[in-house]
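# Sequence first, predicted model second:
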Amino acid sequence: MALDTITPTLSIRDGESETIVSAGGSYELGFFSPGNSKSRYLGIWYKKISTTTRTIVWVANREVPLTDTSGVLTIAHPGILVLINGTNGIVWSSNTTRTTNSPVGQLLESGNLVVKDGNNENSDSFVWQSFDYPCDTLLPGMKFGRNLITGLDRFLSSWKNTDDPSPGQFTLRLSFHGFPQALVIKGQRVIYRLASWDGSGVVGIIPWALSISAKGNEFEMNGNDVYYYFSKPNSGAFARIVLNPSGILQAYLWNDPFDWRIYITVPVDQCDSCNLCGAYAICNMKIAPTCTCLEGFIPKFPKNWNVLDWTEGCIRSIPLACNNSDGFRKYTGLKLPDTFSCCGGGSGCLLWFGGLIDTRMIIDSLHDVFIRAAASELDQIKKKMHSSEKRKSVIIASSVIPVTGMVILGLIMRILKKKVRKQGSRKRGCRMNNINEDGEVDLELPVFDLTLIVNATHNFSNDNKLGEGSFGPVYRGTLMEGQEIALKRLSKNSGQGVVEFKNEIKLIAKLQHWNLVKLLGFCIQGEEKMLIYEFNPNKSLDFFIFDKTRSKLLTWHMRMNIVGGIARGLLYLHQDSRLRIIHRDIKASNILLDKDMNPKISDFGMARTFWGDQTEANTEKNCWDIVMVTYLLNMQLMGSSQSNLMSLALVS
């Protein structure tokens, strides 16, 4: 395409105006730099919503950023949008095959950037539209699915990270193997299954159940298209569905004038992980173990199930006769199995010809699942049911008073269970043994679900970021019950790894001291590894002592309190705890300060332990921490004379 064919129908420069087009006050099209990046991108964002950072809903040149503000967007004949850099090189184009002699570019009120025929104002037949090429966000009215005639596949792909909108590891697609279903995929592996088409409607885990408008959600399946879309809320509020860089799908509503409110998050829990339990097994977060075989089935490899490896699933306890004597057994309250092996049915009736996988308990499921069973198995079921009815009659006739007592006891237990559940609502979803001081398994340390963490930190928002160390970034968050937390998220590029991660859990899970930071729990889910601590609002010691202005806020009394607190914490680690612990990384940034400026020693990733009888080794290793504390004191925490005096006291 020759650049001299470019016409001035739509032309604007990044350096001249940040906003190119405004759509009725709802959306803007312009150039932006995401997060901490200096790269420039052409994108669409909400105009009326005022937050600390723009809420981007679409990016044109997400794979090829501009390196400066020389970008120009224009239209080339016969109707192609072109983004050009400072050397007239084409960075991005709409590259449509449709043509028009009078192309006009327009940003619609829906947030859809279109090119249409300027001579036909009433036509909805666009030459090109951004809604056909979504990024990580699905907007009301935007189709998600495939055109069966042209092959156009409309799917979501996550950003690489908050600073980089290029396609990340996760995609949300409609799969057409078997009956259509929505899948979140990482590379070539299905992570979780959102919803399936059963011939009459969409069932499954649902942002698709986003009941925020009269029309709600539509799933269209005809000879030309297979797609899903949701309508704009009746309230007129902005709504969007986003696949974030961690592979989590979230539905948002704008809670004017405050902030985005997360309406739905998927996955909800560990059972949403695709095929966690294998074939003919059910996932249920309310029981232990999480995976159990369907009735009439047994574990294929019992030894694996004993160590919580359920991937091989279950097999029939009684083989089928494969004749007319076989029948069907009814199961209720199940999530519809993976429709990959489904090749028939219609109007709400599906047929599977293979193993049933990815099934979990769903209380409000509207579907019954009938699984073929051997005649002898069905006979056993009938006998059990008959025996059960007889026992019920005897119990009802002779046990009125005991039953009444059991009802009362059940009510009491239910109340207690609700209290326990409320206290332990965050102890779900991650799989890893907790480790106490002796290296033994300990189930008292809470595990946090990744979904709860994402909600608490607003999806690891830069606004919630407290800082970054060798371990990775640290975020501030608020749990549903209002408790504030500090979250350390292991970075992929971190010099520390799983060893240091486990080491920190092992060493401080059971340590209880006023001058040690309190570990509230941890989360390991997929590639995410996080430690959750109590939040200390006054940041770390280096925030004060290495700043000329803030250092003046530390009075002599505060400094003495901080020094004494560090010393007491080290004394506990070196002498009073059951295992003698050498921190090995004492520095100002690892001393946190609570609301009353009391010091809390943190970051035990480099720490080492010694048993109580290893006195000689302890004496040598203790010097490591003492030397570091002495250096810290000599820097700026104390005056020089007082510092030397305190250092001698600590060493002695």
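Happy to help now that I have it. Because the structure is predicted, anything quoted here is derived from the model rather than measured.

# Only C-alpha atoms from now on, for both contacts and neighbour counts.
Fine.

# so after the lengthiest strand in the chain, what's the next helix or strand?
Assignment by DSSP state E gives strand 164-175 as the longest strand of the chain. Note on strand 164-175: by DSSP states H and E, the next helix or strand toward the C-terminus is strand 181-186.

# dropping in the other structure now:
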Amino acid sequence: MDILSFMFTNTILLILFSGIADGIDVFTSSQSVSDGRTLVSRDGIFELGFFSPGSSKNRYLGIWYKKIAVKTVIWVANRSNPINDTTGLLMINRKGNLVLLSRNNGVVWYTNIQKGVQSPVVQLLDSGNLVLRSENDNDSETFLWQSFDYPSDTLLPGMRLGWDLRTGLDRRLSAWKNSDDPSPGDFTAGVELYQYPDIVAWKGPNKYVRTGPWNGLRFSGAPMLRPNSIFENGFVWNEPEVYQVYTVKNKSLISRYMLNQNAYQGQHYIWNEKAGNWMMITYIPRDICDNYDRCGPYGSCVSTEVPPCQCLKGFKPKSSQNLYTMDFNPGCERNKPLYCQKGDGFIKYVGLKVPDTTNSWVNRSMSLKECRARCLQNCSCMAYTPTDIREGSGCALWFGDLIDIKLVQDGGQDLYIRMSASEVEPKGNDKVKIAVTIPIAIFIVAGVLLVSCYICSSRASSKGARENDVINDRNIEGQREDSEVQLFDLALISKATNDFSIDNKLGQGGFGPVYRGTLVDGQEIAVKRLSRSSGQGLTEFKNEVALIAKLQHRNLVKLLGCCIEGEQKMLVYEYMPNKSLDFFIFEKTRSKLLDWPKRFHIIGGVARGLVYLHQDSRLRIIHRDLKASNVLLDNEMNPKISDFGMARSFGGDQFEGNTNRVVGTYGYMAPEYAIDGQFSVKSDVFSFGILVLEIISGKKNRGFYNPGNGLNLIGHAWDLWKEEKAVQLIDPLLKESCNLSEVARGIHIGLLCLQQHPEDRPNMSSVVLMLGSDTTLSKPKQPGFLMERKSPETDSTSSKLESSSTNDISMSILEGR
């Protein structure tokens, strides 16, 4: 026996009889934790012990959730030094260090505390923190060592991501290499200690994602981390420490943030006790614009634009060639050069993720006025912004080119960029005129709106409208607080539609007809007129007005206003000249106009619109009636999701709902919704999956029926997929224009969206990433609703579509069980 084995065997013999009992949270220098034994936090939340990840046979010391059925490891001690047998032993040595031993490897891992300590103990806290402390000292500030200072791939509530400047400790996350190997991968995240600190994720040695610096309320480029009802972010920036930390508002909520090496994403999860799984509530990067320096110097990335890279006002592309590709962009240059000696000025840009802070300077005691003056004095200063947007105080300056700028749809902050004096807005008297004119105009418009509201209300009352047909004043006021909805006069709408002429009728929805109209100024509109006998009552009407008025996205139909006079209720939308998607893809002649690039563009646009509804808008919105006839096409064939009469909105901490009144279109509904009335964002994902198959095949899900096996389009696609013949699903009209591998990937993504169980389906943000990349896709499980009960005639909706241009609802009402 060699000396190492002899020493290890003797150590085992000495402490074997003093090993800990399962279930305790503390052990002393006379005790140990061997493979097969565990340490459990006081309230049974976390457990420490030895484990083998995935299919690996290697043994690691780690911490995981004790009460969760899905074993989720949040910290690993010996990440890069696995034990290849079951002789692992955790103990406290004579110097007070925590040491991990094994028979074959000797010392596998240790804490390396330099100063000695009397009566050391090790404790696993209910926060998930493993600490080494003196027996009689419970002060977290004097822990001798703690696992929270040496994170693996996971950040828990209360953990600090960043620096202790007194000791030089840098707390960073690093992803597991894969599910079988917890050793550090090349995807890492931490705080960069520039003058203006920033949270950065790296892919190998290169910057990959940047949140933008903390501005007093949030990180300027990460709207998903803004204040919400689930968690609260904080950023500490002082002489001793610089770090980010988050806490959950509901202490019973189980939450974790982790790095995913396979997806190269930072993902925030909460535990869904009802479903028995982890639910991802946000992630980064969410879109192409989150990737570092996507658009080059002075380029602003706008995720809703094509191409996404746009030059800031006052700048132009560096190259006359179209270099705004997915992989390379040379950036922008000034229209007019700076002339510092003769005096420059600044243009204010609103709602941006501020540039990379590598070459920045900060003074947090300055006012914004002093900040501007400081930048103006230095000809190398290119931009400035307040460091605290709550009071407009503090000063951050940038030197050199400004890179990694992004337009943030709902957030961001103001950035003042140095420009030639001739590019700057008018000064002096012009500013005074503007300052006076705008408030007066706003006052006049507000007065007109109030008078219009009073007249409309008076007319409705004078006509004896029933009580339940009158919009409650509080609801109207609540809607106006969040949006400006134009109120159209009935006479104006009647004139625009030629007295609702049959020649102007675009289609017939479940809630009433839709008419084309032209306003006095020549603007074309689409008017959805609520019929008295329709299923959509005042509640649904108010719901649609309130919801759509708050939504602004290029892939959502735009509400121009409404008309409410007596029993007349109408919605006025932008007119879509190319009608709806089903007008093209289900008709042989017109479908030729939609080649594969156009269809793929439509799939991507609908996906981006759903991402906005599900996570980027101020409310989480579930559409509940997504289908081809509710996807409108503008004059450039850009898709716009319409018809929000059946939509449901939720607060930031809600993800699903239940109803006894199932509405929508059978054939597009998810199984859990159609059968049990349970709906969530994953219900829309299911509907999107059907839409993808319809766009690719040119066939309706319920219009397709195989009498031999009773399969609908979903079942047919699934059979072809299993037989590795998925390309046979492709519309024959696409064969000349399509990229077979791209279409096959589309079918694959569609089937992932159609999986039977909602927890198996991807969220729409993941779908967008799948559509825009070549990452490996997981294998889909069996879809829901493979069979038709009978051969359908055409479609099972409760309405017939002619040539819809806007919100014609098709709905079926089922009684929930």
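Happy to help now that I have it. Fair warning: this is a prediction, and the values are worked out from it, not measured in the lab.

# To what extent does the longest strand of structure 1 diverge from structure 2 after superposition?
Its aligned residues in structure 2 lie a mean 0.7 Å from strand 164-175 of structure 1 after superposition (mean Cα distance after the TM-score superposition for structure 1).

# what span of structure 2 lines up against that strand?
Aligned by TM-score structural alignment, strand 164-175 of structure 1 corresponds to residues 181-192 of structure 2.

# rewinding a little: let me know the angle separating the longest strand of structure 1 from strand 181-186.
Per axes from the mean of the first three to the mean of the last three Cα atoms, to 10 degrees, the angle that strand 164-175 of structure 1 makes with strand 181-186 is 140 degrees.

# So which other helices or strands are in contact with strand 164-175 of structure 1?
Judged by 3 or more Cα pairs under 8 Å, 6 or more residues apart in numbering; DSSP states H and E, the packing partners of strand 164-175 of structure 1 are strand 144-147, strand 156-161, strand 181-186, strand 239-243.

# Throw those strands into a markdown table and include distance to residue 206 of structure 1, thanks.
Shown next, in a markdown table, are these (distance: least, Cα to Cα, whole Å):
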| stretch | distance to residue 206 of structure 1 |
| --- | --- |
| strand 144-147 | 14 |
| strand 156-161 | 16 |
| strand 181-186 | 10 |
| strand 239-243 | 11 |
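
# Compare those and give me the one nearest residue 302 of structure 1.
With Cα to Cα, the closest approach to residue 302 of structure 1 among those belongs to strand 181-186: 29.7 Å.

# ok, then the element right after that closest one?
strand 189-197.

# And for that next one, what's in contact with it?
179-185, 202-206, 208, 266-267, 272-274, 336, 338-339 (Cα atoms under 8 Å, 6 or more residues apart in numbering).

# corresponding residues in structure 2 for it?
Going by TM-score structural alignment: strand 189-197 of structure 1 matches residues 206-214.

# Between its first and last residues, how far does that stretch reach?
One end of stretch 206-214 of structure 2 to the other measures 22 Å (Cα to Cα, to the nearest Å).

# Any buried residues in it, and which?
The neighbour-count check on stretch 206-214 of structure 2 (16 or more other Cα atoms under 10 Å) flags 207-214 as buried.

# With respect to residue 615 of structure 2, which of these is nearest?
Nearest to residue 615 of structure 2, judged by Cα to Cα, of the buried residues of stretch 206-214 of structure 2 is residue 211 at 17.2 Å.

# just the helices in structure 2 please.
Per DSSP state H, structure 2 carries helices over the ranges 3-15, 368-377, 429-462, 473-482, 490-496, 538-549, 582-585, 588-591, 596-611, 671-676, 681-697, 713-722, 740-753, 764-771.

# Deepest in the core, which of those helices is it.
Ranked by mean neighbour count, the helices of structure 2 are led by helix 681-697 with a mean of 25 (mean count of other Cα atoms under 10 Å).

# Mind telling me what residue 265 of structure 1 corresponds to in structure 2?
In structure 2, residue 265 of structure 1 lines up with residue 283, judged by TM-score structural alignment.
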